[in-house]
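Peer 1: Take a look and give me a structure for this.
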Amino acid sequence: MAKLTVEDLELKGKKVLMRVDFNVPLKEENGEVIVSNDNRIVAALPTIKYVLEQGGRAILFSHLARIKSEDDKKGLSMKPVAQKLADLLGQPVTFVPATEGPELEAAIDGLEDGQVLVFENTRFEDVVDGVEVKRESKNDPELGKYWASLGDVFVNDAFGTAHRSHASNAGIAANIEQTAAGFLMEKEIKFLGGAVEKPERPFVAIIGGAKVSDKITIIQNLLKKADKVIVGGGMAYTFDAANGKSIGNSLFEEDKVELAKQLIEEAGDKLVLPVDAVAADAFNNDADTYAAGEEGIKDGYMGLDIGPKSIELFKSVLADAKTVVWNGPMGVFEMPNFAKGTLAIGEELVKVTKENGATTIVGGGDSTAAVQQLGVADQLTHISTGGGASLEYLEGKTLPGIAAISEK
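Peer 2: Below you'll find the model as predicted:
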């Protein structure tokens, strides 16, 4: 899809509304609330800096967590985020503790070219006078219209919220002449969208995680598009049960066994399942373990990672890949003794990126954490910034935040 990008806009002297994803973790330190992880702010810097360099007046807004009561607002102001942004930009950032009204409007009108303003948490609009009304989350038409009136153009750089139809993305876009993608959003559309719609082949998808029910539509969509779909993690035991294998005490979804059977029959050799497992007698890093082979897992034990034969099988499938999408761990990645499968996949992705020139895309918290733990995130093609958004993109769904961006 050819979407308008920030580089297509005339920005000098313009009030540039920018939806960013500054939903970052906060912590208290020496009596002060500070940002504890600034990755999402850093990811938005290229677009912000570009707007400022072009003489635009950047008006940034983001949500921060969920707001369900007036009490929630006390610890979830955007003020510490604005302070962190000022440090990263090396210039002052105006913070306005309001989401609407004369104070906000006056501050925006007072901006000069190359200056930045951050206003209050957009989700503060979800609770008004102590009542949960969800003006932001339910895309209140008047709120979207009001926010749109504060600027001249709209740049959406928040892929992490692209799967939501909120006042701060779809609502503004519906009420302003030009909406463009920021560099971060543009990259997500290029790589995730490109992988699903026009992949260079062979195209291999790796889907992990605990439950088939969480990823079933992704698996179904990718089986239509990919050359191979590798399944690992807890969900693999539902497929094992469908194949009649013993799974011991492993996590599985009994109500999804018939669906798994159907997928196995329909997919044929397109679907690649683990052939062995690291099984443990408790959900604990220090549990007693053994290598469970193709015969399955014995009673009293549960599968917590893929085994060495599965790692080699998956590597062989990835060996000549030209496009790889990975979402979800191969085991209980949080425990070191059951992280080997996930880390091996991360290492293999680096290899196919370097040796095959493959496009390698990673999405999902655990998969991202794995490549960061390995220190190889910068050696892969793209690390997606959107959890739920990347999942829905891989499912083939239309994302409201992307649909609302103007076509070129």
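Peer 1: Could you use CA atoms for every contact and neighbour count after this?
Peer 2: Noted.
Peer 1: So which residues of the stretch 101-250 of the chain form helices?
Peer 2: Taking DSSP state H, counting those that start in this stretch as the test, the helices found in the stretch 101-250 of the chain are 102-109, 141-149, 172-173, 183-188, 194-197, 212-225, 236-242.
Peer 1: Another for comparison:
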Amino acid sequence: MPQWKTIDDMDLGGKVVLTRVDLNVPMEDGRVTDATRIERIVPTVRDLSAAGAKVVLLAHFGRPKGKVVPEMSLRQVVPALEEALGRDVAFADGGYGQAVADLADDGVILFENVRFNPGEEAGDEGFARRLASVGDVYCNDAFSAAHRAHATTTVLARLMPSCAGRLMQAELEALEKALGDPAPPVAALVGGAKVSTKIDVLRNLVGRVQHLIIGGGMANTFLAANGVDVKASLCEHDLTDTARDIAAEAERQGCTILLPRDAVVAAEFKAGAENRVVKVEEVPDGHMILDAGPDSARHVCDVLDGCATLVWNGPMGAFEIEPFDAATVAVAKHAAALTEAGKLVSVAGGGDTVAALNHAGVADDFTYVSSAGGAFLEWMEGKALPGVAALKGEN
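Peer 2: Purely as a prediction, here's the structure:
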């Protein structure tokens, strides 16, 4: 049984539910260009309304730094929100008490960007109390903001009866399956450009997984630490000692690190660039590693065949440009097939990861794909997330 409550644990009939959501969506010319985050909160809003609650949506947009910035108003999100919910959504940029009083018993209202108030990012209790005064229950459905100790992510949870929304619930249950209490053997695939951005992730994972698969530019730093000349490849040569330390700790913990055996190399990074597959020890002068090679991809797939759980963050190569997407696509499709066959619990997250899995056409086939960026990364680092801790009554 989780330490946090869900919507099902709350008496919501006739209640006003302050619901923290993530509406920080991409926009162009005043229109939402990707409504994924909006679509993901629909189950929570519908369930709250069905339970007879008035739903007050609290969210941020952009980084106004405590000031009113008209182009960061959440008013412009209302049309996309109404389309996703299939119903009218009221909007209030002040007079919140009256606005809530005027709302239908199962109505939905969106308050203005909470970051227009400096008390939001400061975690100010006074600001949180003013919001709490218009509600009865707090519901957090914004895992993507759970790594922030802000007024609407942590303080409200301490001031009011609190629960997790459907998206938050799904995220927490998936993460528990992936690293909290996973079925072993566990593999973690960590890719991306730089080791420097994921040192804490790697240090945490070597003590918690049996196989650590390193891809992308990060792998080049580890290869260089092993004495491989990666030539013109992206590589943080100043972190080779760190890479060796992580490898040594992995050995002590019984964690196997998988690095590329072969690579797709080219003299320039552009679509249609002349490329070839070589062993990692044989990168030609003036060339750079832009993807793991086919032998490396097969090796990773073979390892996954023997695993019960996979956590994925970051691509295996420069997947944005063909043919440097081949290893990422091959491994993603194999992981998806294992998942569909009931042989693997697969949890993935992070912006590039979501894009890569969508590119491979398998995002819907993983056990769970998190839309959270920073929060997912901090969870992989083993850090306590303030928004989650607050729901558990831990802070």
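Peer 1: TM-score for these two?
Peer 2: The TM-score (TM-score structural alignment, normalised by the length of the second structure) is 0.95; 390 aligned residues with a CA RMSD of 1.6 Å.
Peer 1: sorry, back to before: compare the helices of the stretch 101-250 of the first structure and report which one is nearest to residue 267 of the first structure.
Peer 2: Closest to residue 267 of the first structure of those, according to CA to CA: helix 212-225, at 6.9 Å.
Peer 1: Provide the aligned range in the second structure for the closest one.
Peer 2: Mapping helix 212-225 of the first structure onto the second structure (TM-score structural alignment) gives residues 195-208.
Peer 1: and among the helices of the stretch 101-250 of the first structure, the most buried is which?
Peer 2: helix 172-173 (a mean of 28; mean count of other CA atoms under 10 Å).
Peer 1: name the helices or strands packed onto that one?
Peer 2: Judged by 3 or more CA pairs under 8 Å, 6 or more residues apart in numbering; DSSP states H and E, the packing partners of helix 172-173 of the first structure are helix 141-149.
Peer 1: Would you mind putting the helices of the stretch 101-250 of the first structure into TSV with distance to residue 58 of the first structure alongside?
Peer 2: Putting the helices of the stretch 101-250 of the first structure into TSV (distance: least, CA to CA, whole Å) gives the following:
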stretch	distance to residue 58 of the first structure
helix 102-109	9
helix 141-149	14
helix 172-173	15
helix 183-188	15
helix 194-197	29
helix 212-225	37
helix 236-242	47
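Peer 1: out of those helices, nearest to residue 302 of the first structure?
Peer 2: Nearest to residue 302 of the first structure, of all the helices of the stretch 101-250 of the first structure, is helix 236-242, at 9.5 Å by CA to CA.
Peer 1: ok so, going back, nearest to residue 160 of the first structure, out of the helices of the stretch 101-250 of the first structure?
Peer 2: helix 183-188 (9.1 Å).
Peer 1: how about that closest one, which residues of the second structure does it hit?
Peer 2: Going by TM-score structural alignment: helix 183-188 of the first structure matches residues 166-171.
Peer 1: Over to stretch 150-164 of the first structure?
Peer 2: Residues 134-148 of the second structure are where stretch 150-164 of the first structure lands, counting by TM-score structural alignment.
Peer 1: Return the distance of the matching stretch from the chain's centre.
Peer 2: In terms of CA atoms, centre = their mean, to the nearest Å, the centre of stretch 134-148 of the second structure is found 16 Å from the chain centre.
Peer 1: One more: stretch 14-25 of the second structure?
Peer 2: 19 Å.
Peer 1: What are the buried residues along that stretch?
Peer 2: By neighbour count on 16 or more other CA atoms under 10 Å, the buried set for stretch 14-25 of the second structure is 15-25.
Peer 1: Show only the entries of these found in helices.
Peer 2: Per DSSP state H, helices hold no members of those.
Peer 1: export those residues to JSON lines and tack on distance to residue 163 of the second structure?
Peer 2: JSON lines is the format used below for the buried residues of stretch 14-25 of the second structure (distance: CA to CA, whole Å):
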{"residue": "15", "distance to residue 163 of the second structure": "14"}
{"residue": "16", "distance to residue 163 of the second structure": "13"}
{"residue": "17", "distance to residue 163 of the second structure": "10"}
{"residue": "18", "distance to residue 163 of the second structure": "10"}
{"residue": "19", "distance to residue 163 of the second structure": "10"}
{"residue": "20", "distance to residue 163 of the second structure": "11"}
{"residue": "21", "distance to residue 163 of the second structure": "13"}
{"residue": "22", "distance to residue 163 of the second structure": "16"}
{"residue": "23", "distance to residue 163 of the second structure": "19"}
{"residue": "24", "distance to residue 163 of the second structure": "22"}
{"residue": "25", "distance to residue 163 of the second structure": "24"}
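Peer 1: ok, the counterpart of residue 50 of the second structure in the first structure to residue 364 of the first structure distance?
Peer 2: Aligned by TM-score structural alignment, residue 50 of the second structure pairs with residue 53 of the first structure. Applying CA to CA, to the nearest Å, the value for residue 53 of the first structure to residue 364 of the first structure is 33 Å.
Peer 1: More neighbours: which of those two?
Peer 2: residue 364 (22 against 15; other CA atoms under 10 Å).
Peer 1: Between its first and last residues, how far does the match of stretch 150-164 of the first structure reach?
Peer 2: 23 Å.
Peer 1: Could you do stretch 124-143 of the second structure as well?
Peer 2: Counting by CA to CA, you get 20 Å between the two ends of stretch 124-143 of the second structure.
Peer 1: Alright, I will stop here.
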